[in-house]
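J.: Whatever this is, show me its structure:
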Amino acid sequence: MNTARITRRTLVKSAAVLASAAPAPLLARSVTRPRVGRYTGLAENGVLAFKGIRYGRAARFARAVAEPWDGPALGADKFGPICPQRAMGGEAQSEDCLFLNVWTPEANPRAGRAVMVYFHGGAYTTGSVTDPLTHGAKLAAEGDVVVVTVNHRLNALGYAWLKPFGARYADSGNLGQLDLILALQWVRDHIAAFGGDPARVMVFGQSGGGAKIATLMAMPSAKALFHTAATMSGQQVQASGPAHAWSRTQALMAALKLAPGDVEALRTMPVERLMEGLGATDPVMGGGVYFGPVLDMTNLPRHPFWPDAAQQSLAVPMILGNVREETRAFLNPRGPKLEGLSWENIAARILPEIKIDLDPVWVVEQYRSREPDWSPQQVYYAATTAGRSWPGQVIEADERAAAGASSTWVYQLDRPSPVDPLRGAAHTDDIPYVFGTLDAPGSFSGTDEAARRLSIAMMRAFTGLAKTGRPGLPEWSAYRLPERATMVFDDTVRIENDPRRWQRELWATAPYVQPGT
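T.: Have a look, this model is predicted:
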């Protein structure tokens, strides 16, 4: 890989190009702090960083409008606030949260580097790109790309379905997705000034971020805004139907003790109170109330991957990935759900964690006959992963292959955490390998030689897709039926055809239920 390093000479050269249109009083400052347009950033870990750039503004439950490019000079050296949410503390939260961040090896409009735009996880409800695991400096430097990370509206603010209240709310249910489209339009229009190529834009995202990308692939207004895509343990086979989405809005309003028709109170109440309503029970799936994309027939006129892959997505080269034991990240091996786990109670404990309606007693019998040496814990995590998180990715890859989209590549992360042996290879563990943030807080990758080798391989794969339209690992075979070639990322990186075949076939005997539908 090329490693881009920022020296004083580079800064001076970049500043000279960019300052030619700048007012004279700002010219001297741009020599020591990079400036693009009206935004002044900073040097960070060998690249230039521009943080907290506003890309839009929005009133509650209304479609966002783009932020003008021209205007008074602004500092871009710290992250903007994140979307209000219940699960995250310690960060500034605000409904005014439409900010993005850019890391670039060189703020040269003639550089034309590939652009990688990251959408965060959190199942449409929580999360942000201020997490140190997703800071883009190392990926930009070591991958020689421009990295953009995006915050947007989440939970009820981004996805509550309010259209039954009138035309004023016609875009509700998909406002969070429309925020992402607005951010991609910003990239199209302005990323060249930061050294990026607007004709080589890749979107990538983990968990909910991957699901957002899958949904964008069925949204007409997102067409041509990105050219390649990668999803990491994130899939969206189906959106919420409007009836289910409406029942969730009503559950939210009931939890807030509002009359069923009092949308004005919902629109004007303090956001802190609105967040309290997210503790409502989901009337469709149980658990916390779910808000996600809605099949509104305008912004989202079809399900992303049902009954097949959206036609507009087939020409987009795509990586789809999954982690071998996803559920170890949120079904704590040290927590009460695993305490006292045995062959006698494992079926009952598996049942509430799966999204495919199969008899858990029968499921356990199949696992024990296939893998007689596995412990109850191994069966528990394999079954809950294969019956909950993994099938959506299999469906998406298979639908693309069935439709003749040859530019599809699939991976499986198998490397267990050397930091926490009980964690295994769990949900989110691919993030630090792709971003190169092995030593960031929250990383379970370790920083040993094996971790560094795997990070280089995964970075190469992702940046190669951004740059050329195919992964940067020549040995990675495209995913086709019936072989289902899969890159296994472990201490040894290798291709296997249809790993976990018998588990895939077992869980395919009943329909997959998309979480949230």
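
J.: From now on I want contacts and neighbour counts done on CA atoms only, so please keep to that.
T.: Noted.

J.: Residue 189 belongs to a helix, doesn't it?
T.: Yes - using DSSP: H, G, I helix; E, B strand; the rest coil, the assignment for residue 189 is a helix.

J.: Contacts only, for it.
T.: Contacts for residue 189 (CA atoms under 8 Å, 6 or more residues apart in numbering) come out as residue 198.

J.: and the gap between it and residue 196?
T.: In this view, residue 189 and residue 196 are 11 Å apart by CA to CA, to the nearest Å.

J.: What of residue 456?
T.: As judged by CA to CA, residue 456 and residue 196 stand 22 Å apart.

J.: Residue 404 now?
T.: Note on residue 404: its distance to residue 196, by CA to CA, is 31 Å.

J.: out of these two, which sits in the busier spot?
T.: residue 196 (29 against 14; other CA atoms under 10 Å).

J.: Tell me how far that one lies from residue 187.
T.: Residue 196 sits 9 Å away from residue 187, going by CA to CA.

J.: Please apply the same query to residue 333.
T.: Separation of residue 333 from residue 187 (CA to CA): 41 Å.

J.: for comparison, sequence B:
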Amino acid sequence: MNLQPAVKPEDTAECCIEVAQGALRGSEQGGYRRFLAVPYAEPPVGRRRFLPALPPRSWDGLRDAQTQAPVAPQRPDPGFFPGDPDAMPASEMDEDCLYMNIWAPAAGSAPCPVLVWLHGGSQLIGGTARPVYDGAAFARAGIVCVTVGHRLGLLGFMELEHHLGADYRESGNAALGDMIRALEWVRDNIGVFGGDAQRVTLGGESAGGKNVATLLAAPRARGLFQAAVIVSGGGETILTFDEAKALANRVITLTGHGAQALCHLPWPDMLDAQRRLLSGGGRKLPTRPFVGGAILPLPPLAAIESGTVPPVPLLLGTSRDEMIASVLGAQGDWAWMPEILSHALPDDMTRIEGAARQAWPKLDAVARRCALLTAEEYWLPARRLADAQARAGAPVWMYRNDISCTTGPLAGYASHVSDLNALWGHLPALPSARLHRMLCDFVRNHAAHWDRYDPTTRRTAVLCNDLSVQTNPGADVAALFGAYGFGRGGMGR
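T.: Model prediction:
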């Protein structure tokens, strides 16, 4: 690896720690410690491509943990609009990407609660190097914060058992296996950072939030976290086993190579195959976990309803205008990924839009389309997950972020990802600071301070200039969808 050193302010000192695999040299400043690029698994390279992650090997000497690791191979991220300041910066890419970053309070702190965070990015982009995932604010608040890098795209979500044999069983869920391996490493090692392995909250946003929901239903992940936070996610972005096999068949046809050749194809060529796959159309992205194997025997909602999912406390949140970048981008020609941010409603929702036009005559076309797409992609799946978890006896709290962006083309809207900087403590002024305090309180106490959610009243905290608790907000939108058979959700959404 040829990684650039992290910037070190004058008051930064080195600090060392011993984990099960060896000694790490990190940095300490401002009352907290930081360890970057900590390996939690063997690199999935060479013959290990597509195969399950193995525990990391030990090393001799002192391993430097002051520079970022490479991110998983991915296309560049231009953000949600030209000049988006929150787009992921250009980073070194490599299949050797199974690393985590850890921020911990100063040595000697009492056993601290732990937040393990899974990044977003449509299962195609993203990583721990994105500046928003700097966990210093959590460490200052007495929380050990862990961010996890994992495989993405076709390298993490392509099921090849039917082509390459039993060794490749679950290759379509390799990325989920990476996340579980990271949680196992946290269980075994987080104590030396001052973290309490029995007070782990697993959180994530967007694709990361959907992965959290999936891991709720994963038998191997049970007991590895005691609470969950899902921001802009739900439990329905999954494939059937047949859909997973069909995806692999399409990739093999597209590349003109056999399945065995995919194990050795240079990763830039794999990205090119992924690009051609996505350009083939389809409103929903095909790279997602599949149901039917050992990692995910049942869809999350079905697993919850079966009583096999531990009733862990759950905090669920969405933003009011999640899909506004899609709708405005379609008009302004700057939506960066039409495969996921499609501005068009699916064919079977056109009647809902007609009904919405009559129900909301004062709402303009942009606001109406945004409300419907936001409900279909984020809010209704989150609500269905909250309903299922609450019915199973788990304590659930739900909130909606109504804090609008103040600059850029999304000013005036509470858009997708707009809440991340607030949640991570990078916006200390009110009202955004409430989001960070809310998340810290949940990680510490596995509870929120407003009414618990139940499927009857659906009490939800709405954060804007202040925090108010509302009964069943968005009931009119849910009724529109329910009238046309969209009340239950399902696989492949």
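
J.: out of residue 333 and residue 187 of the first structure, which sits in the busier spot?
T.: Remark: of residue 333 of the first structure and residue 187, residue 187 carries more neighbours, 25 against 16, as counted by other CA under 10 Å.

J.: show me what contacts that one?
T.: Contact analysis of residue 187 of the first structure by CA under 8 Å, 6+ apart lists residue 198.

J.: Which secondary structure element is home to the aligned partner of residue 371 of the second structure in the first structure?
T.: Residue pairing (TM-score structural alignment): residue 371 of the second structure is matched to residue 382 of the first structure. Per DSSP states H and E: residue 382 of the first structure is located in helix 376-384.

J.: Tell me which other helices or strands that helix touches.
T.: helix 346-350, helix 360-370 (3 or more CA pairs under 8 Å, 6 or more residues apart in numbering; DSSP states H and E).

J.: residue boundaries of the strands in the stretch 251-400 of the first structure?
T.: Secondary structure of the stretch 251-400 of the first structure (DSSP state E, counting those that start in this stretch): strands at 318-323.

J.: Show me the helices in it, by range?
T.: 263-268, 271-276, 346-350, 360-370, 376-384, 391-402 (DSSP state H, counting those that start in this stretch).

J.: In the third one, which residues are buried?
T.: Looking back up the chat, that one is helix 346-350 of the first structure. For helix 346-350 of the first structure, the neighbour count (16 or more other CA atoms under 10 Å) marks 346, 347, 349, 350 as buried.

J.: wait, isn't the first one in contact with residue 383?
T.: No - here residue 346 of the first structure does not reach residue 383: they are 10.4 Å apart, not a contact under CA atoms under 8 Å.

J.: picking that back up, residues touching the residue lying closest to the match of residue 371 of the second structure once chain neighbours are set aside, list them.
T.: Nearest non-adjacent residue to residue 382 of the first structure, counting by CA to CA, 6 or more residues apart in numbering: residue 325, 6.1 Å away. For residue 325 of the first structure, the contact set (CA under 8 Å, 6+ apart) comprises 381, 382, 385, 424, 425, 426, 427.

J.: I'd like the distance between residue 325 of the first structure and residue 231 of the first structure.
T.: Residue 325 of the first structure is 17 Å from residue 231 of the first structure, by CA to CA.

J.: got it, and residue 326 of the first structure?
T.: 14 Å.

J.: before we move on, the earlier item: map the residue nearest to residue 382 of the first structure onto the second structure.
T.: Taking TM-score structural alignment, the alignment pairs residue 325 of the first structure with residue 321 from the second structure.

J.: For the helices of the stretch 251-400 of the first structure, state which one has the densest average packing.
T.: The highest mean neighbour count among the helices of the stretch 251-400 of the first structure, using mean count of other CA atoms under 10 Å, belongs to helix 391-402: a mean of 22.

J.: and the residue nearest the centre of the first structure, which of the three is it?
T.: In the first structure, the centroid-proximal residue (CA atoms, centre = their mean) is residue 209; its distance is 1.7 Å. Following three-state DSSP, residue 209 of the first structure is assigned to helix.

J.: what's near enough to touch it?
T.: 118, 119, 120, 121, 122, 123, 231, 234 are the contacts of residue 209 of the first structure under CA under 8 Å, 6+ apart.

J.: In this structure the third one contacts residue 132, no?
T.: No - with contact taken as CA under 8 Å, residue 120 of the first structure and residue 132 are classed as non-touching, separated by 12.0 Å.

J.: Neighbour count for these two, which is higher?
T.: Neighbour count, other CA under 10 Å: between residue 120 of the first structure and residue 132, residue 120 has more, with 26 against 15.

J.: circling back: same list (the contacts of residue 325 of the first structure) but as a markdown table, adding distance to residue 315 of the first structure.
T.: Shown next, in a markdown table, are those (distance: CA to CA, whole Å):
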| residue | distance to residue 315 of the first structure |
| --- | --- |
| 381 | 35 |
| 382 | 33 |
| 385 | 29 |
| 424 | 35 |
| 425 | 31 |
| 426 | 31 |
| 427 | 28 |
